[in-house]
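S.K.: got a sequence here, can you model it:
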Amino acid sequence: MYFYGVEGKVKKLLSKAKSYIEKGNLDKGIALYEKAVEISRGSSYYSYCLFLLACAMHDEGDIERAKPLFEELIELNCDERILSLEKLNSIYKKSNDISNRIAILEELSTAQELKHTDIQCAKTILELSKIYLELKRYENAERTCLEALEKIEGVQGKKNDDYIKCMQKLVEIHRESGSGEKEIESLEELQEIYALNERYDSCYKTLCELQRKYGEDTEKYEITLAKRAIIAIRLEKYPEAIQECREFYKENEKMFEELTKKRSESLYETLVKICLILGNVCYEKANNIEAEIFFLYAINDIKIRLEEDHLYVATILNSLAAVYRSTGKYAKAIERLEEALRIQRAKLGKDSMDVATTLHNLGLAYIQTGDYKKAIERLEESLRIRRTKLGENHPDFATTLKIIGLLYNDEGEYEKAIEDYSKALEIERSSSREYDSDSFDTLWELGKLYRSEGDYEKAIGCFQ
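M.R.: Model (predicted):
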């Protein structure tokens, strides 16, 4: 009955105290909290009442009276211990009591670790690291910062703002300590973290800072230049990306072959990727001269690093052929596509989908030269492979069939043209609405073919 009576009295006092404090009457509120502390002494409510009293005094600005109460709470090892440590830390921070603050933060991080609140613990340790840095105790600053990084990574991984802030602090520690080698290492990791978190602008700036620290004749300088181009692409800064990629090749033009032999796998892969992306960007922007340069760079890198007939070469040759076709260099386009076809057939066999794509591109190139016979051969061979791999009624077939049909029409072979257009119409109707725009266009062209052959009845049926 005693404890039941204590509980009732304490709750009543706390409720009244809270009401007074909310109304701005701190003195009466504190007096009631003090009474609750006295009544609850020896009971399970004591630490809670003491904590409320300490907080009220702290909020009123009576730090000297609040501080010993928080210290008592810490000694009691109660549920309010972590909150009391946090309050004491804020008190010592305001009074600039560094030594006591360090002791409190260390005790707080231990308490948080025992409670398995790892993120809060990491933030506390990082705060401790900042103090050590201010005191120029660099070893302690680095140790605590690394501990914070480990805890954050264990819970959240590296893809989060907390990890970024911690890495930024580690860079600052290494920079201020004068440890150039460690600063470069932490900057390299920070750049990777920025990229992982898609902070490309910060990543680009960090790469620029790293490049200033590397010697110009080192491989790391070259890799960083290449990475800058990749990030510039991410930021859609295409002029900067092009300039940086061209700068790489320009700087190494005289000893290019020697450098490419020594180049690391990571640099090789990065450069090929850059050249392909920039080549496609330039092609899409109708900058065919630059596109050709980048595609040739990519092919050169692959041939030196891997082999003459690597499959990647065939892929780039197709892109290069598109550039030549758009600039009217049809003979060059056909030469590149035939080379790509030879590589793909040797590596993948005669009936692969990559072979079918290259055959299709070859057919289009031969059309542009006016060699319809070879164009039909290549397009029909492409169609045969696709039919085997994708089935009879794939939507892509209709487009290719109509191209072949037009070629037969130009050659005066109307029956074959009508056959291909009829098949195309059947595919279009089976894969979409019966009277969509594609079907109407195909019917119209089919009607014209019937008219050319003299079958006016069927022509009228199509036109209707």
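S.K.: alpha carbons only for contacts and neighbour counts from here, please
M.R.: OK.
S.K.: hang on, residue 201 packs against residue 235?
M.R.: Yes: assessed by Cα atoms under 8 Å, residue 201 is found in contact with residue 235 at 7.2 Å.
S.K.: does the residue most central in space within the chain count as helix, strand or coil?
M.R.: With distances taken as Cα atoms, centre = their mean, the chain has residue 198 as the residue nearest its mean C-alpha position (4.7 Å). Here residue 198 is coil, with the state taken from DSSP: H, G, I helix; E, B strand; the rest coil.
S.K.: and residue 81, how far is that from residue 235?
M.R.: Using Cα to Cα, to the nearest Å, residue 81 is found at 48 Å from residue 235.
S.K.: more neighbours: which of those two?
M.R.: Under the neighbour definition other Cα atoms under 10 Å, residue 81 and residue 235 were set side by side, and residue 81 has more, 21 against 15.
S.K.: doesn't residue 74 make contact with that one?
M.R.: Yes: under the criterion of Cα under 8 Å, residue 81 is in contact with residue 74, at a separation of 5.0 Å.
S.K.: what sits against residue 365?
M.R.: Under the criterion of Cα atoms under 8 Å, 6 or more residues apart in numbering, the contact list for residue 365 reads 325, 330, 333, 334, 375.
S.K.: so which helix or strand takes in the third one?
M.R.: Element membership of residue 333, judged by DSSP states H and E, is helix 330-348.
S.K.: buried ones in that helix?
M.R.: Buried positions in helix 330-348, judged by neighbour count with 16 or more other Cα atoms under 10 Å: 330-334, 336-344.
S.K.: next, the second sequence, to be compared with the first:
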Amino acid sequence: MGLSTHPEQLQNKSSKQRRRPMKMDTASNPTNKRRLIPHLFRPFHKSSSTEKIVAKIMELNNKAVTLYCEGDFSTASSLFQEAASLRQESDPWPVIELERNEPPPSSYIYQRMDFDEGMVLYPDTEAVESGDHPKSVQAKILFNAGQARRKLEDLCGASGYYERALRTFLLADLNERTPIAMITVHKVIIPILHNIGQVYYRKGNLKQAIVAYKIALQHCKSLLGEEDFSVGITLNCLGVLYYHVSVEQSQDAIQCFMKAVKIQQRVLGKNSKEEATTLNNLGRVHVQREEFDKALNFYEQALEIRRECLGKDSIDYAATAFNAGQSLHQKGDCDRAIELYQEFLRVALVKFSKNHRDVAVVLSGIAQIHQERKEYDKALKLYEESLEVGRGALGEYHSEVAMLLNRIGNFHFERENFDQALIVYKQGLKIEKRVLEKTHPNIIVTLSNIGEIYRQRGDFDLAIKLYSHALSLQRKRFGEGSAEVANTLNVIGLIYDQKGDSNMASKKLQGALLLRRSILGDDHLDVSATLTHLGTIFYRKNMISTAMQLFDESLRIRRAKLGDDHRDVSFTLYNLGLCHQLQGSYKEAISCYSETLRVEKLVLGANHRDVSMTMYKLGEAYKADGNMEQALIHFKNALAIERSTIGREDPATVARTLNEIGNIYLARGDVVPMMESFNEAARIFQEAGLSAQSVTVSGQLYAFGISVPAAAPAA
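M.R.: Coordinates of the predicted model:
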């Protein structure tokens, strides 16, 4: 496609055709030695016949320019093409047929023209003047023809004309490393390169767009100076492209935008509409980086400027209001977020119509807030309205309609309405498979969502099938050694564990662990999570030493990353306590449980269900270690919490703890409280539908294995 990271070979030209650029005499301009002079053509002598053709060309061009300004782009395009043909006849230059190597389908979705990103700097045509060199005339007419084709949304036709215009000045194959000296310098090159980049951008070929804008930036600086307005706008365009390429290039985007703002302020003064556009773009980058405070700061500046420069009925003002609303939503300021979402709708419903894609997106955003507030009826109504609007604007088969369906599926999933969620997810998947590339991330996410529903319903074979399909797509898209592959392997391992296939679970989790270590290093929290999952499997296999090694490493990572007072740290300590208790190391178990208890009380409060579980395990450990006094204290504390939190829904647990208290009184010879505890335990067991003989007077716990499963490590 003309510009390429693997440039095409130009056809051989005669030495006359491949003119060398003139060398600049820096001595005559000592204060600006790095500037290139703008006019590097040799003198041109016209014959009388050539003059007639040139006059005809100018007449056609001027007529086409008038029609272009009036909006008749189709007729203008025809006249520009006719003028270009005459120019070719008057002084033929080899026409270079550019190879059309279109990039593969991209997941990139073009930012619509409705909103200003500052990417369109040169929307007009170029005037052809009587003194222009034939090559300049050639380039301008070709450029103008491209402008008309772009207005007609013929991006391929526009791109072809722009590239032919650029080839007029090109002395070598063009790529990102082409020296500026190998391009004949002329001011028309800047709009040509800008519009080449803009077309590539709209077609989703972002890498080629970056090449064009980078070379345009060189020419802007060389022809017009480092602080020229065009330099600032070109930097803004590059920033937009870096933003769209990936989050990894977000810092490059920020640097471009910040430089652009400084130039815009210096040239135009503060608070120009151009500055507001760049500030809005800065906000988007910080959202991409999940830096919502910084994003909101830039959005608020842009919002104020756009309010003053454009008015509150401007669609660009409304777009920034929506952007700011999204950041406020992320920060939890939902009331203000809804206000700004409504401000967008106020403008959009006038500027567009109800059936507009962005109206659908905003309605969906408001629905999400109502969902978070547990206002489910309001949320569902707005989700359904957003889907109706999206379908009206885009039709049934569109990626954004699939996105709206996915949000509705998430809504039903959160409410554990798995049947309805499954229906909606499958509708979205059908659309995605039709309109997106086979390995698109959205398809992978939807497959995983469907797999998770099957997992939640206990359909483990179907869950593994769906997740395995997602895994195969991730391997194709991201590579075998990617974080995405590691994450899905980890989930598949957990499903095998739920299914009861500990061998396959261990195999998948070990594969995930190896990948996570290689990608993330040995000290990442995801590595810690997989270590913990593996530890629980080995614990259940009674491979206690191996389990302890895994839990120890997990604890080291979590303490280093999260500190001593984090819930996940307490989970791992609890698991280690179980291992020590099983090995008969009761003092070590007591130490782990005690620290677990401290963190849980700090994080969850003194009366949480998990606190009672840890107190019970402490009672067991103290009892086994012979410290009946401490055992009784902890069993009684556990009982008090159990009575207030789970007494009715899980009475067998209360009875179990009463039974333990009875055994402690028995060991101490306290007959009356012993009998009271045993009798109440027997009564509760009977009320729960269990035999009163479940009460065990031996003091051992194993009789309760049926009603209360053995404690297992926590994830």
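S.K.: re the thing from before, closest one of the contacts of residue 365 of structure 1 to residue 10 of structure 1?
M.R.: Here the nearest of the contacts of residue 365 of structure 1 to residue 10 of structure 1, counting by Cα to Cα, is residue 325; it sits at 88.9 Å.
S.K.: which ones are touching the closest residue to that closest one other than its chain neighbours?
M.R.: On the basis of Cα to Cα, 6 or more residues apart in numbering, the spatially nearest residue to residue 325 of structure 1 that is not a chain neighbour turns out to be residue 333, at 5.9 Å. Contacts here follow Cα under 8 Å, 6+ apart; on that basis residue 333 of structure 1 touches 320, 321, 322, 323, 324, 325, 365.
S.K.: mind doing that once more with 7 Å?
M.R.: Residue 333 of structure 1 makes contacts with 321, 322, 324, 325, 365, as judged by Cα atoms under 7 Å, 6 or more residues apart in numbering.
S.K.: can you check residue 418 of structure 1 too?
M.R.: Each residue near residue 418 of structure 1 by Cα under 7 Å, 6+ apart is listed here: 405, 446, 449.
S.K.: please name the nearest non-neighbouring residue to the first one.
M.R.: Counting by Cα to Cα, 6+ apart, residue 405 of structure 1 lies nearest to residue 417, which is 4.0 Å off, once chain neighbours are set aside.
S.K.: which position in structure 2 pairs with the one you found?
M.R.: Under the alignment defined by TM-score structural alignment, residue 417 of structure 1 corresponds to residue 631 in structure 2.
S.K.: what's the distance between that match and residue 81 of structure 2?
M.R.: Using Cα to Cα, residue 631 of structure 2 is found at 94 Å from residue 81 of structure 2.
S.K.: of these two, who's got more company?
M.R.: Neighbours were counted for residue 631 of structure 2 and for residue 81 using other Cα under 10 Å; residue 631 has more, 25 against 22.
S.K.: hang on, that one in a helix?
M.R.: Yes: residue state for residue 631 of structure 2 (three-state DSSP) corresponds to a helix.
S.K.: contacts only, for it.
M.R.: With contacts defined as Cα under 7 Å, 6+ apart, the neighbours of residue 631 of structure 2 are 619, 620, 622, 623.
S.K.: residue 622 of structure 2 - how many residues pack around it?
M.R.: The criterion is other Cα under 10 Å. On that basis, residue 622 of structure 2 has 22 neighbouring residues.
S.K.: how about whichever strand or helix holds residue 148 of structure 1: buried residues?
M.R.: According to DSSP H and E, residue 148 of structure 1 maps onto helix 138-156. Under the neighbour-count criterion of 16+ other Cα under 10 Å, helix 138-156 of structure 1 has 138, 140-142, 144-153 buried.
S.K.: and which of the contacts of residue 333 of structure 1 is nearest to residue 93 of structure 1?
M.R.: After measuring the contacts of residue 333 of structure 1 against residue 93 of structure 1 - Cα to Cα - the closest member comes out as residue 322, at 66.6 Å.
S.K.: on that earlier part again, alignment lookup: the residue nearest to residue 325 of structure 1 to structure 2.
M.R.: Pairing criterion TM-score structural alignment: the partner of residue 333 of structure 1 within structure 2 is identified as residue 547.
S.K.: picking up where we left off before, what helices and strands are in contact with whichever helix or strand comes after the helix holding residue 148 of structure 1?
M.R.: Beyond helix 138-156 of structure 1 on the C-terminal side, the first helix or strand identified by DSSP H and E is helix 161-176. Applying 3 or more Cα pairs under 7 Å, 6 or more residues apart in numbering; DSSP states H and E, one finds that helix 161-176 of structure 1 contacts helix 138-156, helix 180-196.
S.K.: so can I have TSV of those showing distance to residue 432 of structure 1?
M.R.: Formatted as TSV, those follow (distance: least, Cα to Cα, whole Å):
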stretch	distance to residue 432 of structure 1
helix 138-156	48
helix 180-196	42
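S.K.: number of nearby residues for residue 47 of structure 1?
M.R.: Here the number of neighbours of residue 47 of structure 1 (other Cα under 10 Å) works out to 25.
S.K.: mind checking what it lines up with in structure 2?
M.R.: When structure 2 is aligned by TM-score structural alignment, no residue sits opposite residue 47 of structure 1.
S.K.: which residues sit against the host helix or strand of residue 47 of structure 1?
M.R.: Using DSSP H and E, residue 47 of structure 1 sits within helix 46-60. Counting contacts by Cα under 7 Å, 6+ apart, the residues outside helix 46-60 of structure 1 that touch it are 30, 33-34, 36-37, 40, 63, 65-66, 69-70, 73, 78, 80.
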